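Chemist: have a look at this fold, sequence not included:
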């Protein structure tokens, strides 16, 4: 049986995003950055719920969403594993989703009244973090 990879997720009670969304976003980030490699086994629903001290139904909902989106593979009797990358969205759909995400982001950030350069620098830092780590 393969060893479960602990998830280094942090749930923030003051975050406006629901806990399910925080889990989904956190797992996506870990996979995109390479911290959770393809084939890595994730904690069970109950295990992650205990780790985060949240309801198991919340974890199950997040895992179901990640599986439906192709981030995770569910293997009967074995658990959940990081899925190999797959391209399922047409270029037009990817562009549409990018437009929506940028509009939401700008709507959230505009009220902070930060210099454009600072915002762009932070975006660049975050995207650099998500560049998959190279292994020797």
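Modeler: Yes, it's here. The structure presented is a predicted model; accordingly, all values stated were derived computationally and were not measured.

Chemist: please make it C-alpha for all contacts and neighbour counts, starting now.
Modeler: Fine.

Chemist: what helix or strand is the spatially most central residue of the chain located in?
Modeler: In the chain, the residue lying closest to the centroid (C-alpha atoms, centre = their mean) is residue 28, at 2.1 Å. Taking DSSP states H and E as the definition, one finds residue 28 inside helix 19-33.

Chemist: in that helix, which residues are buried?
Modeler: Neighbour counts over helix 19-33 (16 or more other C-alpha atoms under 10 Å) mark 19-24, 26-33 as buried.

Chemist: counting contacts, what elements does it pack onto?
Modeler: Helix 19-33 makes packing contacts with helix 56-68, helix 116-130 when contacts are defined by 3 or more C-alpha pairs under 8 Å, 6 or more residues apart in numbering; DSSP states H and E.

Chemist: now what about the shortest one, what contacts it?
Modeler: I take that to be helix 56-68. When contacts are defined by C-alpha atoms under 8 Å, 6 or more residues apart in numbering, helix 56-68 is touched by residues 19-21, 23-24, 45-46, 48-50, 72-74.

Chemist: can you mark which positions in that helix are buried?
Modeler: Of all the residues in helix 56-68, those buried under the rule 16+ other C-alpha under 10 Å are 56, 58, 59, 60, 61, 62, 63, 64, 65, 66, 67.

Chemist: this is the other structure I want to compare:
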């Protein structure tokens, strides 16, 4: 288990991890998550932190709590598609911002990304 970053609240870091697990299909639509207590043990955090994470993701419409059954990934495909798009946009914005700060032009970013994808054998752009 990797460490948490001290510059961002742990519950938001856990929410980000769950977002990524859903987008990567490690967690699927309709799948049940660990109980608050189990998740707290897994991540070695206070159960209140997990409850706050679950509440935040429920507010976003990503998770659903079913009374007496547990917490599940939403089956609303539109929410999951929106989550995927949001995560992609955030990563692109971060990449572009860092590259611009280092002085790279848009052309250099695009060609560098294309070169990287080609080396990985994923150059279908």
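Modeler: On my side now, so go ahead. Small disclaimer: the values here were computed from a predicted structure and weren't measured.

Chemist: for the two chains, what TM-score is obtained?
Modeler: Scored against TM-score structural alignment, normalised by the length of structure 2, the superposed chains reach a TM-score of 0.64; 108 aligned residues with a C-alpha RMSD of 3.8 Å.

Chemist: still on that earlier bit, so how far is residue 102 of structure 2 from the counterpart of the residue nearest to the centre of structure 1 in structure 2?
Modeler: Aligned by TM-score structural alignment, residue 28 of structure 1 pairs with residue 19 of structure 2. Using C-alpha to C-alpha, to the nearest Å, one gets 29 Å for the distance from residue 19 of structure 2 to residue 102 of structure 2.

Chemist: cool, residue 79 of structure 2 as well?
Modeler: Here the distance between residue 79 of structure 2 and residue 102 of structure 2 works out to 35 Å (C-alpha to C-alpha).

Chemist: which one's more surrounded, these two?
Modeler: Neighbour tally, residue 79 of structure 2 and residue 102, criterion other C-alpha atoms under 10 Å: the higher count belongs to residue 79, 14 against 9.

Chemist: the more buried one contacts residue 62, doesn't it?
Modeler: Yes. Under the criterion of C-alpha atoms under 8 Å, residue 79 of structure 2 lies in contact with residue 62, with a separation of 6.7 Å.

Chemist: and residue 74 of structure 2, how many neighbours?
Modeler: Using other C-alpha under 10 Å, residue 74 of structure 2 has 22 other residues around it.

Chemist: likewise residue 9 of structure 2?
Modeler: Should you count by other C-alpha under 10 Å, residue 9 of structure 2 turns out to have 11 residues around it.

Chemist: and after the helix holding residue 28 of structure 1, which helix or strand comes next?
Modeler: Proceeding N to C from helix 19-33 of structure 1, the next assigned helix or strand is helix 45-52, under DSSP H and E.

Chemist: how big is the angle separating the biggest helix by length in structure 2 from helix 10-23?
Modeler: For structure 2, the longest helix by residue count, based on DSSP state H, is helix 77-101. Between the axes of helix 77-101 of structure 2 and helix 10-23, defined by axes from the mean of the first three to the mean of the last three C-alpha atoms, to 10 degrees, the angle is 110 degrees.
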